[in-house]
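Engineer: Structural data only, the sequence is not supplied:
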């Protein structure tokens, strides 16, 4: 658990959770991060103004450590910005030419500057069990976290950035 506190401290120090200033373009569109089940139930509907950042966080199903995929709203496009992995476990690792791998100083690594747009501003995720605990984390006064696994374990959900 101590490494998780260190990870959150690293995130805070890195500026990943810095609130974004609203730009003139964002004044014309009200962007939202939404997570919706196949049945149409909304699990998350949160303001995501231009420049905002959020992560999908989960426990690796084999190695049981925390993994983060971090996104941002860049000019109305959901973009995979960076990823954190504490190990080169099954299914994880850096792909040459896709971002820059750097040490996190704790034995794991960040893949920074991935900066890949997510096709159509949405993707589908099969939510893991509560042991995997897929969750959305983003900045607020309390660094709010919403567990998708508590509400939709085993279900397909769509994670999307959309204008209202």
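Structural biologist: Perfect, I can see it now. For clarity, every value in this text was computed on a predicted model and none was experimentally measured. Residues are numbered from 1 along each chain as shown.
Engineer: contacts, neighbours, all on C-alpha from now
Structural biologist: Will do.
Engineer: ok, then the element right after the longest helix along the chain?
Structural biologist: Ranked by residue count under DSSP state H, the longest helix found in the chain is helix 2-14. Using DSSP states H and E, the next helix or strand after helix 2-14 towards the C-terminus is strand 31-37.
Engineer: From the chain's centroid, how far away is that next one?
Structural biologist: Taking Cα atoms, centre = their mean, to the nearest Å, one finds the center of strand 31-37 at 13 Å from the center of the full chain.
Engineer: ok, structure two:
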């Protein structure tokens, strides 16, 4: 048994074995979700360790219902994990071969298992008005919900997962 623990430690140190595809460096990094304006103002700087999940939530500008795009830190990679839409409204819908569409039991649907990496762990969002109310929320309640629209309506922001 002792030799197995030593072998595992040796493999981990050599980088030949990585849990769930994560490198040893990404396993120990201090990951943060950051939302920053083009002027450099930080709107969100929240701890986002491996496995953590967050969503961008907003009101659809035409149909006025809530839409969610949910992400996770998958071994240091920001992944679009799932999306929720209560309707097949303008600009929304499931793309065949991209995740699995399931009913939410209330007339809407989730697209689960999208698991699509976000290029360079960041993307740009033009924040909607307070009527649209783009916000960052954490499904587990780990952090308070932050309204981006209250602080940066009409502005471009960068949403990024980064390590310190």
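Structural biologist: Perfect, thanks for sending it. This is a predicted model, so every value here is computed, not measured.
Engineer: Fetch the TM-score of the aligned pair.
Structural biologist: Scored by sequence alignment, normalised by the length of structure 1, the superposition of the two chains gives a TM-score of 0.83; 164 aligned residues with a Cα RMSD of 12.4 Å.
Engineer: Could you measure from residue 106 of structure 1 over to residue 4 of structure 1?
Structural biologist: 11 Å (Cα to Cα, to the nearest Å).
Engineer: what lines up against residue 35 of structure 1 once you look at structure 2?
Structural biologist: Taking sequence alignment, residue 35 of structure 1 has residue 35 as its aligned residue in structure 2.
Engineer: now the angle between strand 31-37 and the strand or helix carrying residue 56 of structure 2, please.
Structural biologist: Applying DSSP H and E as the criterion places residue 56 of structure 2 in strand 53-59. In terms of direction (axes from the mean of the first three to the mean of the last three Cα atoms, to 10 degrees), strand 53-59 of structure 2 departs from strand 31-37 by 30 degrees.
Engineer: So what's the residue count around the match of residue 35 of structure 1?
Structural biologist: 23 (other Cα atoms under 10 Å).
Engineer: swap in residue 133 of structure 1?
Structural biologist: Neighbours of residue 133 of structure 1 (other Cα under 10 Å): 21.
Engineer: my guess is it meets residue 152, correct?
Structural biologist: No. When contacts are counted by Cα atoms under 8 Å, residue 133 of structure 1 is not listed as touching residue 152 (10.2 Å).
Engineer: The strand holding residue 56 of structure 2: average distance to aligned residues in structure 1?
Structural biologist: In the superposition with structure 1, the average deviation recorded for strand 53-59 of structure 2 is 0.1 Å (mean Cα distance after the TM-score superposition for structure 1).
Engineer: can you map out the helices along structure 1?
Structural biologist: Under DSSP H, structure 1 gives helices at 2-14, 149-152.
Engineer: Enumerate every residue touching the nearest residue to residue 57 of structure 2 once chain neighbours are set aside.
Structural biologist: Spatial nearest neighbour of residue 57 of structure 2, excluding adjacent residues (Cα to Cα, 6 or more residues apart in numbering): residue 68 at 4.6 Å. Contacts for residue 68 of structure 2 (Cα atoms under 8 Å, 6 or more residues apart in numbering) come out as 55, 56, 57, 58, 83, 84, 85.
Engineer: The residue minimising distance to the centre of structure 1 and residue 39 of structure 1, how far apart?
Structural biologist: Nearest residue to the geometric centre of structure 1 (Cα atoms, centre = their mean): residue 55, 1.7 Å. Per Cα to Cα, residue 55 of structure 1 is found 24 Å from residue 39 of structure 1.
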